[in-house]
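Asks: this one's structure only:
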């Protein structure tokens, strides 16, 4: 790290602490050459996340679209905006772990997993659009799957 005062490249860290709610580290540094003190911040540099659509088109990941989908699915179900933001963050984090390119299918299935844990009705609303339900039999099949995966396992 170069000193901003004398441009010597030998500095020492005097103090480190978490900043920005844990998403950065604030470091207080001192120049070995001129004793000037200054602050630096260390943050994670995320690789851009792109989504490959079913048509083959590639788009940047849009967190707002995830929030909008979650919001539509949970409308009137007592899920507040903060919970929606937390779910969207978990969705983004989960798909980011799969690499810098993900498919819309990856995103959709991850959203379904989030909704399954929050509310059955919201899950079914999202599933009906995502899986393109055509009739009541599709809802029945999905409810049966939901009950199988939600049922407590015998010990």
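Replies: Arrived safely. As the structure is a computational prediction, the values presented were derived from the model and not from experiment.
Asks: going forward, measure contacts between C-alpha atoms and count neighbours the same way
Replies: OK.
Asks: residue 64 belongs to a strand, doesn't it?
Replies: No. Counting by DSSP: H, G, I helix; E, B strand; the rest coil, residue 64 falls outside a strand, being helix.
Asks: show me where the protein has strands.
Replies: Secondary structure of the chain (DSSP state E): strands located at 11-19, 24-31, 37-43, 50-52, 58-60, 101-103.
Asks: so can I have JSON lines of the ones you listed showing mean neighbour count and distance to residue 128?
Replies: Putting the strands of the chain into JSON lines (neighbours: other Cα atoms under 10 Å; distance: least, Cα to Cα, whole Å) gives the following:
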{"stretch": "strand 11-19", "mean neighbour count": "14", "distance to residue 128": "42"}
{"stretch": "strand 24-31", "mean neighbour count": "18", "distance to residue 128": "40"}
{"stretch": "strand 37-43", "mean neighbour count": "14", "distance to residue 128": "39"}
{"stretch": "strand 50-52", "mean neighbour count": "19", "distance to residue 128": "22"}
{"stretch": "strand 58-60", "mean neighbour count": "13", "distance to residue 128": "24"}
{"stretch": "strand 101-103", "mean neighbour count": "18", "distance to residue 128": "19"}
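Asks: would CSV of those strands with distance to residue 130 be doable?
Replies: Converted to CSV, the strands of the chain look like this (distance: least, Cα to Cα, whole Å):
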stretch, distance to residue 130
strand 11-19, 39
strand 24-31, 36
strand 37-43, 35
strand 50-52, 16
strand 58-60, 19
strand 101-103, 13
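Asks: check whether residue 122 really touches residue 77, as I assumed.
Replies: Yes. Here residue 122 reaches residue 77: they are 7.5 Å apart, a contact under Cα atoms under 8 Å.
Asks: alright, now check it against this:
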């Protein structure tokens, strides 16, 4: 394992344990070159999920890519990294359990938007504006009006 601080390949495992959701092994490592510690996760390699892009291309499911999109939407919002990581793990697990080999990006995007809508309306609108590719301010305003109308119903 390459040290993220100095790039050395010499390190030792200090501690190993199961992750909270029991889907990975969490390893605490110490670099033998610079002495700094870092954490790695080992996941069981399961059936490779493929994502069908809007233009028909297929690419491997990338949990990190989904997590980065969620992190951008949730920037400076009261949502913890743990919540985000747990959601992405649950999402990946759902697809694995369903036995699907290919997932349209639209399905992933809708599930992410539903979770963000539940967590935080600002993060939801941020994600929706990129995901739905709003062409002008009117489309953006319609989305905001829907949120406000839904809020008033409660």
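Replies: Ah, there it is. Predicted model only: the values in this text are computed from it and were never measured.
Asks: the strands of structure 1: which one's closest to residue 134 of structure 1?
Replies: Closest to residue 134 of structure 1 of these is strand 101-103 (Cα to Cα; 23.5 Å).
Asks: in structure 2, what stretch matches the closest one?
Replies: On structure 2, the counterpart of strand 101-103 of structure 1 by TM-score structural alignment is residues 102-104.
Asks: for the matching stretch, give me every contacting residue.
Replies: Stretch 102-104 of structure 2 is contacted from outside by 49, 50, 51, 52, 53, 54, using Cα atoms under 8 Å, 6 or more residues apart in numbering.
Asks: how big is the offset of that stretch relative to structure 1?
Replies: Taken against structure 1, stretch 102-104 of structure 2 registers an average deviation of 0.6 Å after superposition, with mean Cα distance after the TM-score superposition for structure 1.
Asks: check contacts around the most centrally placed residue in structure 2.
Replies: With distances taken as Cα atoms, centre = their mean, residue 67 lies nearest the centre of structure 2, 2.2 Å away. Contacts of residue 67 of structure 2 were listed using Cα under 8 Å, 6+ apart, and they are 84, 85, 88.
Asks: can you give me the end-to-end span of stretch 16-24 of structure 2?
Replies: Here the two ends of stretch 16-24 of structure 2 are set 10 Å apart, with distance taken as Cα to Cα, to the nearest Å.
Asks: no, scratch that, I was asking about stretch 42-51 of structure 1
Replies: Stretch 42-51 of structure 1: ends 28 Å apart by Cα to Cα.
Asks: what distance do you get for residue 56 of structure 2 to residue 18 of structure 2?
Replies: Residue 56 of structure 2 is 37 Å from residue 18 of structure 2, by Cα to Cα.
Asks: neighbour count: these two, which is higher?
Replies: Shown here are residue 56 of structure 2 and residue 18; by other Cα atoms under 10 Å, residue 18 has more neighbours (13 against 9).
Asks: thought the more buried one was touching residue 24?
Replies: Yes. Between residue 18 of structure 2 and residue 24 there is a contact under Cα under 8 Å: 5.9 Å.
Asks: residue 66 of structure 1 contacts residue 88, correct?
Replies: Yes. Counting by Cα under 8 Å, residue 66 of structure 1 does reach residue 88; the two are 6.1 Å apart.
Asks: and for the residue lying closest to residue 108 of structure 1 once chain neighbours are set aside, the neighbour number?
Replies: Using Cα to Cα, 6 or more residues apart in numbering and skipping the chain neighbours, the partner closest in space to residue 108 of structure 1 is residue 130 (7.0 Å). Residue 130 of structure 1 has 14 neighbours, counted by other Cα under 10 Å.
Asks: in structure 2, what residue corresponds to residue 130 of structure 1?
Replies: In structure 2, residue 130 of structure 1 lands on residue 131 (TM-score structural alignment).
Asks: mind checking how far that match is from residue 15 of structure 2?
Replies: 40 Å.
Asks: can you check residue 142 of structure 2 too?
Replies: 51 Å.
Asks: same check, this time on residue 94 of structure 2
Replies: Distance from residue 94 of structure 2 to residue 15 of structure 2, by Cα to Cα: 29 Å.
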